[in-house]
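[1] Kindly generate the corresponding structure for this input.
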Amino acid sequence: MPSVRQVSGGRINHLMYSGWIRRAMPAPQVTTRLEDVTSTRTSNQRSTAMINVRRRAALGLIAGAVGVATVTGVTINANAAESTVAPGTAAVAGQSAVVANPSLDIDAALRAAEATFKAAEKGGHRVTVVVLDRSGNVQVQLKGDGAGPQTAESAKRKAYTAASFGQPTSALAGRVTGQGATLRDIPGTLFLAGGVPVTVDGQVVGAIGVGGAPSGDLDEQYATTGTATLR
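    Here you go, the predicted structure:
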């Protein structure tokens, strides 16, 4: 098997094969004409220029689309090439699904509660007056000096019952007689006279409940006085 050794002297390496030396073949040289280099360089420059032009045009289109989107309220997704309606616009479109429920406002509730309370004071009775909105939430509660502790709960439940069924509790009392389940089994209701609904154009917007007078008829009379101030 031939041995290979590199000789350090001189620029040209020699290979020694079985005692004789042969000069290594010089590496082939590549000759390139100046015209070819210039032509290639010009072609590359043209290709680069075309790419830059295309990039600028694409960026210009995207910038223009974003500018239009800012004015019209549309968000442009450059990656997905999709447009979506801005959240504000979608909210306006969805307003048709919103239902307005009229309810007694706080000023009217205060007037009704004060009128009811004054009527009870004038009659010489210590009562508690509760005014609810359409959803059964307490808006006003006036507890007179010396009114019993049970009067607040009684007035609230009477008002809740009147608001729920849209009728005075005295008229509803006849529906809870008999055996088996009845309306009185509904939590939060009380079918004793003293609760009166507040209506506007035939629609219930709240209710007034009174508790503490010697009879339910008197409680309801005072509550009716309060509703009269709202007409």
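
[2] hey, let's count contacts and neighbours off CA atoms from now on
    Fine.

[3] so how far is the longest strand seen in the chain from its chain's centroid?
    For the chain, the strand reaching the highest residue count under DSSP state E is reported as strand 203-211. Its chain's average C-alpha position is 31 Å from that of strand 203-211, according to CA atoms, centre = their mean, to the nearest Å.

[4] So which elements touch that strand?
    For strand 203-211, the contact count by 3 or more CA pairs under 8 Å, 6 or more residues apart in numbering; DSSP states H and E identifies strand 128-133, helix 150-165, strand 195-200, helix 216-228 as packing neighbours.

[5] any idea which of these is most buried?
    strand 128-133 (a mean of 31; mean count of other CA atoms under 10 Å).

[6] Going toward the C-terminus from it, what's the next helix or strand?
    In the C-terminal direction, the helix or strand that comes right after strand 128-133 (DSSP states H and E) is strand 138-143.

[7] what about the spatially most central residue of the chain, which SS state?
    What sits nearest the mean C-alpha location of the chain, by CA atoms, centre = their mean, is Ala91, with 9.9 Å. What DSSP: H, G, I helix; E, B strand; the rest coil gives for Ala91 is helix.

[8] just Met50 next, same as before
    helix.

[9] Roughly how far does Ala63 sit from Ile76?
    Per CA to CA, to the nearest Å, Ala63 is found 10 Å from Ile76.

[10] more crowded one of the two?
    Legend: neighbour count by other CA atoms under 10 Å for Ala63 and Ile76, higher for Ile76 (19 against 13).

[11] so which helix or strand takes in the more buried one?
    strand 74-77.

[12] I'd like to know which elements the very next helix or strand once past that strand is packed against.
    Later in the chain than strand 74-77, the nearest helix or strand by DSSP H and E is strand 82-85. If contacts are counted by 3+ CA pairs under 8 Å, 6+ apart, strand 82-85 sits against strand 74-77.

[13] For the comparison step, fold the sequence that follows:
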Amino acid sequence: MKTKAILGLAEVNTILDAAQHEAEANQWTITVAVADDSGELLGLRRLDGASPMTAMISARKARTAALSYKETQFFENMINEGRTAFLSAPLEGLLEGGVPVVVDGRVIGAVGVSGVKADQDAQVAKAGIAAVL
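    Presented below is the predicted three-dimensional model:
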């Protein structure tokens, strides 16, 4: 029987705390979402002043990154480079800022961030992930 790493409550809280710290250090108002490997939401934190819309977007970025095993930047780049037919794919959150959490070569979940520029969203997500790896 195989075993796999998972994101437990302690890891989810560590990710949320580290992402919040990164955002606050840069004076960014964001929402960060953490999903399991099936894309289901494990935790979400919307910082004071973040738009309500960022909660939905961050959760969808996390889901897409978890299910695709790819950073959502991959999809944003593909679409921006002219492959607009991909917009009909049954995924949402195709903007940069969703990052898979990879342990021993396996995706165990993902983090999605929304609220600032695309590369800044990704920076916050990666800071959250770095706190647990």
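
[14] Quick one: the residues in the second structure that the strand holding Ile76 of the first structure pairs up with.
    Strand 74-77 of the first structure lines up with nothing in the second structure when matched by TM-score structural alignment.

[15] before we move on, the earlier item: of all the helices and strands packed on strand 203-211 of the first structure, which one is nearest Ala57 of the first structure?
    strand 128-133 (62.4 Å; CA to CA).

[16] how about that closest one, aligned to which bit of the second structure?
    With TM-score structural alignment as the criterion, strand 128-133 of the first structure aligns to 31-36.

[17] from the chain's centre, how far out does the matching stretch sit?
    Going by CA atoms, centre = their mean, where stretch 31-36 of the second structure is centred and where its chain is centred differ by 6 Å.

[18] Would you mind getting the average deviation of that stretch from the first structure?
    Comparison of stretch 31-36 of the second structure with the first structure after fitting gives an average deviation of 0.5 Å (mean CA distance after the TM-score superposition for the first structure).

[19] Outside of that stretch itself, list whatever touches it.
    Residues outside stretch 31-36 of the second structure that contact it (CA atoms under 8 Å, 6 or more residues apart in numbering): 6-7, 12, 15-16, 19-20, 41-47, 50, 54-55, 58-59, 62-63, 66, 108-115, 125.

[20] Could you double-check that Leu42 of the second structure sits in contact with Val12?
    Yes. Using CA atoms under 8 Å, Leu42 of the second structure is in contact with Val12, at 7.1 Å.

[21] Of the contacts of stretch 31-36 of the second structure, keep whichever come out buried.
    Buried members of the contacts of stretch 31-36 of the second structure, scored by 16 or more other CA atoms under 10 Å, are 7, 12, 15-16, 19-20, 41-47, 50, 54-55, 58-59, 62-63, 66, 108-115, 125.

[22] Show me what Val113 of the second structure aligns to in the first structure.
    Per TM-score structural alignment, Val113 of the second structure is aligned with Val210.

[23] So that match sits against Ala155, correct?
    Yes. The criterion here is CA under 8 Å, and Val210 of the first structure meets it with Ala155 at 4.5 Å.

[24] Can you pull the residues that touch both of those two?
    With CA under 8 Å, 6+ apart as the test, Val210 of the first structure and Ala155 both reach Thr128, Val129, Val130, Gly194, Gly195.

[25] roughly how far apart are the third one and Ala228 of the first structure?
    The spacing between Val130 of the first structure and Ala228 of the first structure, counted by CA to CA, is 16 Å.

[26] again with the second one
    Summarising the geometry, the distance separating Val129 of the first structure from Ala228 of the first structure, computed by CA to CA, is 15 Å.

[27] And Ala10 of the second structure? What does it align with in the first structure?
    Match for Ala10 of the second structure (TM-score structural alignment): Asp107.

[28] how about the helix or strand where that match lies: buried residues?
    Assigned by DSSP H and E, Asp107 of the first structure belongs to helix 106-122. Across helix 106-122 of the first structure, burial judged by 16+ other CA under 10 Å covers Ala109, Leu110, Arg111, Ala112, Ala113, Glu114, Ala115, Thr116, Phe117, Ala119, Ala120.
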